[in-house]
Every structure is written in structure tokens, then in C-alpha cells.
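A.B. asks: Attaching a predicted model along with its sequence, questions to come.
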Amino acid sequence: MVAVEITRGAGSAVRGADAIAGTINFITYDSGVTAVARAKASVGRFDVRRQHIKLVGPVSEQTSLSISASVAEEGATILGNHYYDQTVNGNAQYFLESGGVIRLVGRLSDGTRSSFPDDSGGPKFAVLRSTDERKLAQESGAITFDQPVSERWNFRLEASLFESDDDAKSPGVAPGRRNPFGIPKNSSVTRYRRHDLRAFASTRIHKNIEVVSGLERRNEKGTSESELFLTSGVTKGRFDLRRQTNAGFIESRWQPLPWLSIEGGGRITEPEAFTTQTDFSFGVIALHKPLGTKVRANWGEGFKLPSFFALANAIVGNPDLRPETSTSYEISVTQPIFSGKGETTITLFDNSFFNNIDYDTNKHQMVNRTQLSSHGGEFSFDWRGYKRLFLKGQISFADTRIHETGEKQRKRPTWRATSTISWQWQRNFSANLAFTYVDTVLDSSIPTGDLILDDYFKSDLALNWRPMPHINVGMKIDNFLGARYQEVLGFEAPGVSPFLMIEFLL
């Protein structure tokens, strides 16, 4: 992975209709030019085993290639859980004599998973002791073509695909306090295909003005065949999705002064079977150079179609769901500290989601909420202190509520805090100590009804030692103080979980 770009809130017209709450863009295509071979293996508690091999290097003066393969397996980290996955990744890039570049990315994965069903109360409360069984195979790929036309103009074409085959069997959930009928035994076979095509043009109109615009088309096709095993017999169901979405977008950036940048964008989305949606975004970045203070303010609108799962799932799906929309406000102040060795950031946000798609525990179905609001703030800091010591931390507050009922959103803690201490001792040894605090959270299951999960504090330790230039040895201890907690109702987190890793570089 080369980089990760994070955009908060509905502030990106380019990233698409799914950017209702923000986007995370993983940049993985750069395979480098230095030949490297890596082999890594790790083992841990609960029969955790992982193997990974990666080859990177130039094929010719104009072409580079990266291929990796991995196998991961986890036993019962939580009672009833089992995970197995094998994955192959590849990416390549070819540099044209015209100055353009063609990049290819591909991924194949195949695996199995088992766990207690959602809403069952997990190993702690489930009445039926059998587990869900899933077989999942996914394929994804993309090709991009970048071509500079002049000093001011650049064109880009992107084509991508995603395919998923999911076979699932569930024992169901016994009747309980929240639902006197429970969930019947069921099975489903789901096939989903998505193809995207984008065309961009970016230009520098003036030395202080940049504009990017483009068109996008998305085609989706999915089928879900299900069986519900009722006392009266077997009920079969089928859901088919064929959906095409077209969009056009434009974003611009203007820097009228050396310390001021203004950004804005607009997007028109034309989804099949729904009305055309227009969304806008606007942002300002101001820098006070003497102190290094940076102020950022953003406003944006978002739009998202119901996902295939929310529409098609035989148990909780709802084919009548409507698209979600959102409005987001955010302001942040970043201040360098300790002569530039550290940095602090304070962020405030206020987001409103309309027709938000959510799971209704009373109806046992996905529904559109009239409005969901989330507001709060975040404080973060990092400091590179004495010699090789590095500290970072973050504390966030978010109050998320359903407007029509005033209830807090399930599985959303109000407070969350993290801190990390990293120490580099000489050149071949490093240590990393991480702490996490999560506030109480509302959750629910069929056997228990609504319950408040206790807050918790957990700590993780990682050590890394490089005895030789081509050998790397690591040890990690998750939850090394043995905290007892539940992230999901009825699924108690494992205790102390040690892992050992060895890596060879050639």
C-alpha cells in the first residue's frame, strides 16, 4: 500500500454516490522499481496461522510488477468462530513513451467463515448452539490510464469490476424476549456483480486555480435465492437486481492568497428507478504561517442508494428501501507544538442523515429512518519526543440518535479514546504499546432484548527485532492485561492473545 487518503463527511463529488459519510481511498497500485522478495509466517493462540509471500520488482525499463499470496486461518478466538481465507493480489504498471502510465490491479479471495448468527446473543446467550456457515469468493480488478496532454491538462480513464459469490446456511435463532417467533432456519445463495467506468479531465486554468471534472457509469447485477425452513414447510424466495447509475461531477480549488485555499464541488447522480440527485460541497483551508496554525472548514451533501444486501437479504432485507441523503458540517484547527516536534488537532462535526437505512429491532427488518443525527468532536495529538520516542493519542465524542424516537443508535459508543507509545531502540529493536478505551454502548439480541454493554479498557503490546538485515522477528500480545469485554452482545472478546511472526527479505 502506497498511501491512504481520508475524506470526512459528504465532501467529495469525485468519489461518488457512496460518499455519504466520508471516503477512504487506499492507493495500492505503485509496485516500485526495486526487486524485493518477502516471506512471512505467524502463529498465535486459538490456532491462528498466517503465511504471506510477496514478489516485487521491475520486468523491464518501462514495466514493474507486484504479486502476493496469503493464507490466513483462525480458530475459536470467540466460541463458535472459525475463519479461513486464501488471497492472491497483483498489480502492475507500464510507463508509456508519451508520458502516460497504465496501471492494473487485481485480487482473488476464497474462504469460509463460521460464527453464531447475528441477533442470536452469541456464545453467551444463544439457545441454539449451531453456527452460521458461509463460503465466500470474491474477485476484483481495475485498470487505469493516465495521460498528460500538456503542462495544464491531464486525462484519466478508470474501469473496475467487483464480483462476489456468497453461499450461507444458518440454524436460525430461537424465540426470545425481544422476538417471540425468532428466526427460522435458512439458507441463501447470493451472486453480485458491479462494473464501474470513469473518465476524468483535470486542468490548471490559472496558477492558482485547479479543476477536475468527469463522468461515471455504474452497472450492478445481483441475484439472491433463499430458503426458509418453517414448521409449515420450506418457503423459497428470489430477489433480482439490475441497476444502472450515471453521474457527472466537478471539483475546483482556488488559492487567492498564499495562506488561503477555497474548494468546491458538485455532482449530479441519475440512478435508475429513482429521481435525479444533485449534491454540492464547499470547503476553506486557512494557514497562519507564523504559528503554523491551520483551520479547515467543510460543508457537504451526500447521497447513497440502498445496498444489494439491504434489499435482498431473505431475513432482514427490504426491497422497498429508499436512497439515503446527508448533510455534513465540520471544522478543525491544527496547531504544531514543541517547535514542530508535535501537533494537535481539534475537530467539531455535525452530521444529519435522512432516510438513513438501519436495522429495526422491533420489525426485525432494514428500514428507512426519517432522520439520524450525529454530532460531536475529536481531539488528537502526536509528539516525536526524546530521541526515538513517539507518542500519539485521540479522544472522540459522538452523540448519534434516531430523531423519530430520540433513542441512541445501537452499537455506537459516545466516548472513545486511543493512545500509542512507540519506542525505537537503536536500529534493530522497536516496541509499541497501544491503549484503547470504549464507552458503554447500547446493543440488542433476540434472547436478551436491549442491554447496555459495559465500557472497557484494553491494551496491546508489539515488539520487533531485526537480528540480521534480511530477517525480522516480531511478537504481539493483544489484550495483554486480559480485559473482559463485549464489542457485540453475547460475543465475549478473547483474553490474552500472543502471536509470533518471522519475516525473510531477499
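C.D. replies: Yep, that arrived.
A.B. asks: alpha carbons only for contacts and neighbour counts from here, please
C.D. replies: Noted.
A.B. asks: which residues sit in contact with the nearest residue to residue 115 once chain neighbours are set aside?
C.D. replies: Of all residues not flanking residue 115 in the chain, residue 81 sits nearest, at 4.4 Å (Cα to Cα, 6 or more residues apart in numbering). Applying Cα atoms under 8 Å, 6 or more residues apart in numbering, one finds that residue 81 lies in contact with 75, 113-116.
A.B. asks: distance of residue 81 from residue 168?
C.D. replies: Using Cα to Cα, to the nearest Å, residue 81 is found at 15 Å from residue 168.
A.B. asks: Same list (the contacts of residue 81) but as CSV, adding secondary structure, distance to residue 347 and neighbour count.
C.D. replies: Listed next are these as CSV, based on DSSP: H, G, I helix; E, B strand; the rest coil; distance: Cα to Cα, whole Å; neighbours: other Cα atoms under 10 Å:
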residue, secondary structure, distance to residue 347, neighbour count
75, coil, 40, 18
113, strand, 38, 18
114, strand, 39, 21
115, strand, 38, 21
116, coil, 38, 26
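A.B. asks: what about versus this one:
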Amino acid sequence: MLNKSTLGVAIAAALSFSVSAEQSIERLTITANKFEQSITDTLATVDIIDRIEIEKNNYRDLPSLLNTIAGVDVVRNGGFGQKADVFVRGASAKHTLVLVDGVRVSDASSGSVSLTNIPVNSIERVEIVKGARAAIYGSDAVAGVINIITRQASKNTVSATLGSDNYSNYQIAGGLVKDAITFNYNLGYEDTDGYDVTGKDPSLAVTKDHDDDGYTNKNIGFNLAYRTLNAGEFSLLSQYSEGQGEYDNAWGNDAYDFENYIAKLGWKKSSDVYTQSASVSVSQEENIQTGTDDQQIYSTERVEFEYSGLYTVTKSLDLTGGFNYLNEDLSASSASSSEEERDNNAVFVGVFYDDETWLGNAVVRTDDYEFHGRANTYTTGVGYKANQYLSVRLNHGTAFRAPSLINAFVTDSLWYAPNSDIKPEESVNNEFGVTLDTKWGRYDIAIFDNNIDNLIDNKYDAEIGKYVATNIDKVSMQGVELSADFEGLGFQHNINLSFLDAKDETTNTDLPRRPSETFNYTLGKSWGDFDANIAMQYRSSRPSIAYYDTELAAYTVFNIAANYQLLDELSFQARIENITDKEYFTAGTGFAANGDLLGYNAAGRQFFVGASYQF
């Protein structure tokens, strides 16, 4: 459990801020409970990064953006285009559901998400909802949900950015409104020579891996909405990206091609007491490993349909319900499986209460995954608004993650055997939170406890000489998150501090690659048409995976961003990442001959400059 003295220090620190600001921070989120609510009414810990913040900080990729959030840590295997795992509150990457405009984008075999291949130029905002959300979203929403909303630009803007490692980025975004029609678009091109992403043993010979690992991303997307007087609003959106990336692999493929897309057709109609919506979506997440004659394809195709309704019983009471159908198809993948496609059918109902003093909600859901049986989940929450500034929330919920078809039905593998009796992973989540939102700023404390049982792991079976997916492990994660956003002494301050105790309950050891303390601090200021900020990120030491049986060192990095509005139409941007040229890594790759741990190199000092023109 989390050390009590640490918890006391954390709470005391959060309550000791003394600052001044002009106004409180008010934001909206539409994804925590799948309908529009004030962020203070969701009874969940929610973080939002909008387009203004993205452009103010000149973020170059999605992992860099996510790594600024309390309770979130990103483990990167290098720079642009390399694998990046996001750990939300200490849970592994597969336990966080990632959506693009509400559409699942993970690889259904591994549960991983190509975060680096989601271009920043396509993002309007990112909503991070923490805690068990399976009762609302279904499988994988164990530690939280990350929903990426695509661009809704109102002005036409063309931008160009150049930077270190021969980096170039060109993008255009815009939109128009004509009577009942709204249309937004975005497209971009990104390319870099990259750098050598893995550390090398200087005592060994130079190989093909002693090279730069480049990356290219080409993308396009649009949002179209048509509003009618009586039939409601119809929408159509799509986002497409393709490209290539290189990495290091001494014995096999060392490059990949990707082609990812989503398309979603939606309808929504509202009356005084009833709002109903329906959507159908198709998506693909495809990654082809290249570099040798033995190419490997990882491909997931999905079709999803959902209908939901929200009925206002009284001013304080709302009822919601609906059903969801999901089809996942892995038949285009190289991995052989006796079952390559599955369906899931789900039904959910919920009740939400808000009398402006007391808040409450309860949602129950049942999912019926083909081959794996039924999973029933729920989430409950209660909140109290002591006054217009102070609110308290308490949440309790359950979640699950369905096994992959590969876990259950893999065939013709030299290394793995199937387990048709594999069961879903299950979790129980509790959270207590306090929010203070005043003219002096916004402050939040969240204390959480998440336990995952029936964790799926590949265990070696000596009788058959292969690994078999088995429900054997149990992990627990407890922690505290402190966040503050305020103005003081003429500067804008954004601070968050997280404490984490993540354990493997089976072996009573700390979970690997999870720092027990993380700290993010951004200090910003504006001078007329010029604004700048400096950001600090600290990660404490943490254990590597058991194979290396060592510790990854703590590190601190600093980044600077600046913007200058020269004309109403023309602006300039700059960003310097890792300004002290700090050498560190967040994942190991092996040992040098002298015993030193080698790892995936983080990018050194990098410079980016750009210009944007509106027309």
C-alpha cells in the first residue's frame, strides 16, 4: 500500500498553494459518460488537452502530449515513429482504451496502439478519463479511456515546421459553415531521418543497426455535419494515415509500413426530454513488418454499431441506455488462428442524478464476447458540491479486458499454443477525489486503488515445449495525483505530482518500468504578441523488466516553447526539447560487455522552428 507519510505530504502540498488568478477554469467533456457534461459533473478524474494548448506548446507527437498528464507515463522505444506504451495509473498499455472520435484503434492481437502514428495535426483535443469505464465503453477500459477528437478548425491555416534530424512537417487545416452544413478538414506530411534509437556496445563490431531510424507519415481527414430542422443532425467523419518507420533488430525485420483509418457515420436528435444518437463505424489498424523476405502483417479490421438514448425524467434525473455491436476481424494478419473473427454484443443502462448539490450515477453493462462468454460490469459514483468552489467525488467500479483470438486459438506457431478456456481479465477500481475551483485557480486531488485479477500471461509448458496464455497473475496499483492550474506573480503555472505503488501480487515485486514519483511543471508567460513557456518533467528510478534484473535511473528533462504573432495572419513557432541534452532511457535492450545496461535512447537536444499562415 502507499506509504501513509507520503500520502500525508501529498495532501498537505496540494492544500498549501497560495496564488492569484483572474478566473476559474471551466471546461467541457463529452466522453466520460458519452454525453455532454461539465467536467465538474462527470464524477471521474478527467484531463483535457485542447488545440490551443497543443499549439501553445508546439507538441510534435502524441506521446509527448500525453506525458504531461498526472498519473500518465509514456515508455518510448526511441523517437518519432517508434513504439510507445502509455501507462495510466501504473496499468499496462493494453488496459487503457484508446479511441479516435469514439472508434477503437488498437491492435486486437496485442492490445497495443500505434500512438506515434496518430498525427498531432489531426487532433482538436484529447480527453483522458481515468478509472474503470468498462460499464460505459466495454473491454479494455480498465485504467481509463483516451479519446482523441479530430480537427474542427474554423479558419484555413497552412503551417510548415523544420527541425533537427532533417525533420519537416507540412500541414493544412480549415473549415467552412454554409447554412446547415459544417465542414472541417486536415491533412499533413511529416518526415525525419531520425537517430539511432538503441544503445550500442562499443566493444562489438558495427552492424546494420548502427544507423539512423527514420519515419514518414502522410495523413488526411475531414468532419462533415448536416443539421435538419426535424430529422436531427447527420455527421460523417474520416481520418486516414499511412507511412513508414525504421527501427533496430539485429536478426529480423527492421522497418514497417502502416495504413490506418477510421470512418464513422452518425446521427443525433434532441427534444426537450429525449436525446438519441446512433453511429456505425469501420476502422483498420495495419502494420507490416519489413526488411527481410519474411514479412509479418498485424492487421485488425473493425465494424461497430451503437445506439444510445438519454431521457430527462426531471431537472435533476436522467436515464440512459443503449446497445452496441462490435465485430473484430484478424484474417488479414500473418499469425495463424483457428478463429480469426469474433462478435461482441452489449447492452447498457444508467441513471444520473444532479440537484446542483448532490450528484450520483450508476451504470451497468453486459458484454457477450463470442468464444469468451459474458462479462458484466458496473460503475457507481457519488459527489457533493459543498459550495460553488469545492466538490468531492467517490467512485467504485469494475472492468474487464477480453482475451485476444491469438490467446485462445493460435495455430501453427513454433512458440505458442492455444488456450480455448482463457478467461477475461477483471478489475475492481476505487477512487476518491477533491476539486477546488476558484478565482485563484483550479486544484485537484485524486486517490485511487485499482486491482486486476486473472491477468493473462504466457507461461511455458514443459510438456509441449511452448508458451500458453494463462490467467495466473494479479496486480495492484494505488496512488495519489495532485494537480494545480493557476496564475501567480504574472506567470501561468500548470503543475502535477503523482505517487504510485504498483505491485505484482503474485511475486510481491514492483511492476517494471513504472516510476513511483512523477512530476510535471510548466511555467508560461505572455508579453503582447509573444508567449513562451518552459516545462520540466521528472521521473523517479524504477525497476527494469525481470530479465535485466536492474534499475532504470531517474531523470529530469526541460523543454521550451515560444510563439510570436507577427501579423493577424502570420505567426512563428519554436520548440527546444531536452534543452540540457540529457541522456536517459525508459526501457532496456541488453547489456554491454562491461556490464552496463543498454537501452532505447531518448532523443537528445532537438530544435524545431515553424510558421503558420491563416487565410
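C.D. replies: Looks like it arrived, so ask away. Quantities reported herein were computed from a predicted structural model and do not represent experimental measurements.
A.B. asks: on that earlier part again, among the contacts of residue 81 of structure 1, which one lies nearest to residue 87 of structure 1?
C.D. replies: Comparing these against residue 87 of structure 1 with Cα to Cα places residue 113 closest, at 14.5 Å.
A.B. asks: Aligned to that closest one, what sits in structure 2?
C.D. replies: When structure 2 is aligned by TM-score structural alignment, residue 113 of structure 1 is paired with residue 245.
A.B. asks: Repeat that for residue 408 of structure 1.
C.D. replies: Using TM-score structural alignment, residue 408 of structure 1 pairs with residue 510 in structure 2.
A.B. asks: cool, residue 263 of structure 1 as well?
C.D. replies: Per TM-score structural alignment, the equivalent position to residue 263 of structure 1 in structure 2 is residue 361.
A.B. asks: Surely that match is in contact with residue 383?
C.D. replies: No. At 9.1 Å, residue 361 of structure 2 does not count as touching residue 383 under the criterion of Cα atoms under 8 Å.
A.B. asks: Between the two, which is the more surrounded one?
C.D. replies: Neighbour comparison, residue 361 of structure 2 and residue 383: the larger count goes to residue 383, with 25 against 21 (by other Cα atoms under 10 Å).
A.B. asks: Could you find the closest non-adjacent residue to residue 429 of structure 1?
C.D. replies: Nearest non-adjacent residue to residue 429 of structure 1, counting by Cα to Cα, 6+ apart: residue 465, 4.6 Å away.
A.B. asks: need the contact list for the one you found.
C.D. replies: Shown in contact with residue 465 of structure 1 (Cα under 8 Å, 6+ apart): 428-430, 472-474.
A.B. asks: Skip the chain neighbours and tell me the closest residue to residue 218 of structure 2.
C.D. replies: Leaving out its chain neighbours, the residue that sits closest to residue 218 of structure 2 by Cα to Cα, 6+ apart is residue 189, at 4.6 Å.
A.B. asks: Please verify my assumption that the one you found contacts residue 219.
C.D. replies: Yes. With contacts counted by Cα under 8 Å, residue 189 of structure 2 reaches residue 219, the gap being 6.5 Å.
A.B. asks: where exactly do the helices run in the stretch 301-450 of structure 1?
C.D. replies: 308-312 (DSSP state H, counting those that start in this stretch).
A.B. asks: Tell me the counterpart of the residue nearest to residue 218 of structure 2 in structure 1.
C.D. replies: Taking TM-score structural alignment, the alignment pairs residue 189 of structure 2 with residue 71 from structure 1.
A.B. asks: Tell me the secondary structure at residue 11 of structure 2.
C.D. replies: helix (DSSP: H, G, I helix; E, B strand; the rest coil).
A.B. asks: ok, it to residue 434 of structure 2 distance?
C.D. replies: Noted for residue 11 of structure 2: a distance of 10 Å to residue 434 of structure 2, by Cα to Cα.
A.B. asks: So between those two, which is more surrounded?
C.D. replies: Ranked by neighbour count (other Cα under 10 Å), residue 11 of structure 2 and residue 434 place residue 434 first, with 20 against 16.
A.B. asks: Map the more buried one across to structure 1 for me.
C.D. replies: Checking TM-score structural alignment: residue 434 of structure 2 goes with residue 333.
A.B. asks: where do the strands sit along the stretch 351-500 of structure 2?
C.D. replies: Using DSSP state E, counting those that start in this stretch, the strands of the stretch 351-500 of structure 2 run over 358-369, 373-385, 390-401, 416-417, 425-438, 441-461, 466-488, 491-504.
A.B. asks: how much space is there between residue 150 of structure 1 and residue 199 of structure 1?
C.D. replies: Per Cα to Cα, residue 150 of structure 1 is found 17 Å from residue 199 of structure 1.
A.B. asks: what's the neighbour count on residue 4 of structure 1?
C.D. replies: Residue 4 of structure 1, neighbours per other Cα under 10 Å, totals 11.
A.B. asks: Verify the stated contact: it with residue 23.
C.D. replies: No. When contacts are counted by Cα under 8 Å, residue 4 of structure 1 is not listed as touching residue 23 (10.2 Å).
A.B. asks: Excluding sequence neighbours, find me the nearest residue to the match of residue 263 of structure 1.
C.D. replies: In space, residue 361 of structure 2 comes closest to residue 352 once its chain neighbours are excluded; the distance is 4.4 Å by Cα to Cα, 6+ apart.
A.B. asks: now residue 157 of structure 1
C.D. replies: residue 199 is the one closest to residue 157 of structure 1 (Cα to Cα, 6+ apart), at 4.6 Å.
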